[in-house]
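Trainee: Quick one, fold the following:
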Amino acid sequence: MNNSIWKIQKKGYDQLTKNLKVQVVVVGGGIAGFLTAHELSNRGFEGVLLEANQILEGVTEKTTAFIAGLQGILYQKLNKTYGLSLAKKYFKLHENAIYEYEKLVQEHNIICEFTKLPAYLFTRKSSKSLIKEFDTLKKIGTGVNYLTKLQNVPIKINGVIKLENQAMFHPLKFLMGLPINFTIYEHSQVVHFNLKQKVLYTNLAKVEAEHIVFATHFPLFTCPNLFPFKMYQSKSYCLAVSNTQNLEGLYIEDTSDGLTLRNYKHHIIIGGGDHNTCEIKKVSPYKNLKKEADKLFNKSPVHYEWETQDCMTMDELPYIDRLNKTYPNVFIITGFNKWGMAKALMGSKIIADLMQNKQNEFYELCAINRKAAIKNPVKTLGHALNSVWNLFVSFCGVPIENYKNLKNNEGGIFLVKGKKRGVYRDETGKFYFVNARCSHLKCELNFDPHNKTFVCPCHGSLYDIEGNVLREPAIKPISVNKN
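Mentor: Below you'll find the predicted structure:
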């Protein structure tokens, strides 16, 4: 089961089959692309939105849909790295996002269960870091309170920060209620582009544009800016259990792999189990989440479960900017670090302001040329070493096991007729063979036994057993042969 609670029936859109010349093209039909198209159309721009598959079915459909300023142990890091002024601005971005979401809901009469309620950041470990986070938030002037217990969730904690007037909603109902004057094309994957000429190519057509916005999950290009060395992807998991208990808040644990909790109608959504896509867990993360759910909510039945991948930057700030001075009419919006609801909305305004050569008070949070790698050398070096190691394995490692020993529903990387191949054996015993290297930067793939997919350990590209791309940055499938 990989079925999100947010999944709804949506209008379908045509595939792009003819060449176009437009003012703006937005690449990516998730929340960032959708909100950017909405904002630009409100400012008088005209254009198209291109989605490789179906709109709002990627990360947007697999979110927990928190709009909250509390995001783990973050503000003390921002204060240490960039100073208190920037940390304060980051908090203000999220407060403004809540205001803007509420305004849009009211303006367009969107029924999306938008609800304001408190957020709670809690710890089950030592309270030392949480107290430091609280002190930083107080210096920012956020109006937080420090508590020693939770009222509505039976978790034994060692401290909790409470922040009023945060928000949650149904993301797809909200987005489908927004008017967008851009023409939308589905099943129109960008397979090649020339940024100098401002031309994009799909399988069936080309689009020439005055302005290009890349709102894909992970950037589709390596150069300029070397995004694959500035970002990585993290995987996380969610369950929705049938339970009518009102939690009366949003709950966020202080660790990167900790729990998140919220209500949606007659369900409680439990998130967690985050890990780098370079790791393949031996035990299904859903099992661990289910154990937590059973303890907290008396073995309530699971009705939905889903997973997602988030783009992570070295300093936990997004990239929302012009690509560079060479390509001033090419823009990018990415790197939401698991908290994309606020950043997508405020990022759409940053992109629109850049396009109109206006100043935006939050631009410095998102600028591409900030020294994120230099400011975070340990994380940057760790990510670089992981990529180098996987490239080494790709070219030098030699599998020794025989793929014919695979049991049904198993897979892995094997030598097949002298060449490395990803191999999967389905429930009938049929073998599937794919190229063992990612089509993005040639890292060797891993097989994920829980989802029956091949995943790139370097940058998180995901393929099905037939080699089709499920998640970027890869845009090309890997060769497939069947027996």
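
Trainee: going forward, measure contacts and count neighbours with C-alpha atoms only.
Mentor: Noted.

Trainee: what's the single longest helix in this protein?
Mentor: What stands out as the longest helix in the chain, according to DSSP state H, is helix 84-107.

Trainee: Who are the packing partners of it?
Mentor: The contact analysis (3 or more Cα pairs under 8 Å, 6 or more residues apart in numbering; DSSP states H and E) places helix 84-107 against strand 66-67, helix 75-82, helix 128-140, strand 159-168, helix 340-355, helix 363-366.

Trainee: Run the chain-centre distance for the helix or strand following it.
Mentor: The C-terminal neighbour of helix 84-107 among helices and strands, as given by DSSP states H and E, is strand 115-123. Between the centre of strand 115-123 and the centre of its host chain there is 21 Å, according to Cα atoms, centre = their mean, to the nearest Å.

Trainee: one more to line up against the first:
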Amino acid sequence: MPSIWSETTQIAPRPPLPGDLETDTAVIGGGMAGVLTAWLLKEAGVESVVLEAQRLGSGQTRNTTAKITSQHGLIYDKLTRRFGAEQAGQYARVNQRAIAEYRRIVRELAIDCALEERAAYLYSTLDEDALRAEAHAARALGLNAQFTAQTALPFPVKGAVRFEEQAQFHPLRFLAAVAEQVTVYEQTLVLRVDGGRVETDRGTVRARHVVFACHFPFVNAPGYYFARMHQERSYVLALKNAPQLDGMYYGVDPEGLSFRNAGEYLLLGGGNHRTGENSAGGRYELLRQAARRCYPDSREAAHWSAQDCITLDGVPYIGVYAPSVPNWYVATGFQKWGMTSSMAAAMLISARITGREDPDGAVFSPRRFKLPAAGANLLEDGKQTVKGLSRQLFTSGRAELEALPSGHGGVVELDGEKVGAYRDETGELFLVSTRCPHLGCQLEWNPDEKSWECPCHGSRFDHRGRLLEGPAQTHLTE
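Mentor: This is a model prediction of the structure:
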């Protein structure tokens, strides 16, 4: 189901790439990060083009909950302990600057995007100690944050951390306005990149600089981002007849919920899981149960889901793609904080391209690798990849095709072969390969979204096998 942002915004279509051309910078990806990078480069006098495989904002930007915050979960105490106060301070400063930059652009372009200042809360119903430590660490880094026991939530909490001077907005209205200022080619799929040569299905772009702002980098080497991230999905309900809160709320407990108002709606989020690990389904139903408990008079108006790239140490990768390709740049691993991180990436990458190295960018460097901070997550991601490959190579289908009921999908046996099958409510059958075309892991069925998902690196396909999101670049075979 479309998000409320998609339902209330029409972005004018752009033409595909008309053929070969040359430019200073080619930006791959027409979401928030790509469009903002092109806009900041234009302000600095640098020519660029944005190459979008589908439509502007058709990826994760349309599915965000659209919080613009420097409050990113329990991040600052962890960063201070693992990276040190200097780099933790860099993270805080860049994200606060990103909030200010959104305000500047909205003001200068007079964008009607419902930008509102709101406090951002972290809360827990289980424990206050981690919240007190987070409030202390955030204040030590110069953020306006304080511990409180008072919230507007419809249930008691052990405590919360309130961050002042945060914001929320309508992301697609903002994106549409900024995109009017830059050159965008839609329906232009990038196939491969070789140095400054960007080959698409519509022609070739030659550029001095190439920016990968496409959510998950599809070029495996160099960089090896597929081994340094995994992807997770989360779910949202838009509720009518629910109260106005005094800010944005994010639960830090396992199964924690998020809340924010958006005009007449209250957005209730949660149900997080690793992509490809939701065979039982029921994520929307968990949110509906929470809505009935918290707001019994509310009514569901819409529901949708989003996908996020999760790095090994909890910090995005923003900067030079790899040492061997110094004119390539990457913006990925935004965790659950894509709007602020998109602006942060645009600021840091545009500064680098224009020769204005930002001293606060060091903490985001893709070249970093701190084993104590990343070791456990690296091991878990490796185990998931081995499991996904083993499922594809060494396991059989889980049921006979004839046993698959209407409205359900799964990995089945057909003539002794393993296939992915979905039978719709009319009984029509759709068969696809279970092998992800990215690196060969076995796909799993997500009944909440009726999609095939890769548990290794997060590629997704619809029930017909058509590519929804990468890093895979091709559809599934039948």
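
Trainee: and the helices and strands packed on helix 84-107 of the first structure, which is most packed in?
Mentor: Greatest average neighbour count among those goes to strand 66-67 (a mean of 26), per mean count of other Cα atoms under 10 Å.

Trainee: For it, what is the distance to the chain centroid?
Mentor: In terms of Cα atoms, centre = their mean, the centre of strand 66-67 of the first structure is set 14 Å apart from its chain centre.

Trainee: What is the mean deviation of that strand from its aligned residues in the second structure?
Mentor: When the second structure is overlaid, strand 66-67 of the first structure sits 1.0 Å from its aligned residues on average, using mean Cα distance after the TM-score superposition for the first structure.

Trainee: Per the alignment, residue 395 of the first structure pairs with which residue of the second structure?
Mentor: Counting by TM-score structural alignment, residue 395 of the first structure lines up with residue 393 in the second structure.

Trainee: Doesn't that match lie inside a helix?
Mentor: Yes - read with DSSP: H, G, I helix; E, B strand; the rest coil, residue 393 of the second structure is one of the residues of a helix.

Trainee: That one: neighbour count?
Mentor: When neighbours are defined as other Cα atoms under 10 Å, residue 393 of the second structure has 13 of them.

Trainee: repeat for the one 10 residues further on
Mentor: Taking other Cα under 10 Å as the neighbour definition, residue 403 of the second structure ends up with a count of 8.

Trainee: any idea what it aligns with in the first structure?
Mentor: Superposed on the first structure with TM-score structural alignment, residue 403 of the second structure falls opposite residue 405.

Trainee: For residue 300 of the first structure, which residues are in contact?
Mentor: Residue 300 of the first structure makes contact with 241, 242, 243, 293, 294, according to Cα atoms under 8 Å, 6 or more residues apart in numbering.

Trainee: Spell out, range by range, the helices that occur in the first structure.
Mentor: Going by DSSP H, the first structure shows helices at 31-42, 75-82, 84-107, 128-140, 171-176, 285-297, 340-355, 363-366, 372-375, 377-396.

Trainee: I'd like to know which of those lies nearest to residue 310 of the first structure.
Mentor: helix 340-355 (8.9 Å; Cα to Cα).

Trainee: List the contacts of the residue mapped onto residue 337 of the first structure from the second structure.
Mentor: Matched by TM-score structural alignment, residue 337 of the first structure corresponds to residue 335 in the second structure. Contacts for residue 335 of the second structure were tallied using Cα under 8 Å, 6+ apart; they are 308, 309, 310, 311, 314, 315, 316.

Trainee: Among those residues, name the ones in strands.
Mentor: Using DSSP state E, the members of the contacts of residue 335 of the second structure that fall within strands are 308, 309, 310, 311.

Trainee: Which two among the residues you listed are spaced furthest apart?
Mentor: 308 and 311 (9.8 Å).

Trainee: Could you check which of the two is surrounded by more residues?
Mentor: Counted by other Cα under 10 Å, residue 308 of the second structure and residue 311 do not tie: residue 308 has more neighbours, with 25 against 22.

Trainee: Nice, that's everything, thank you.
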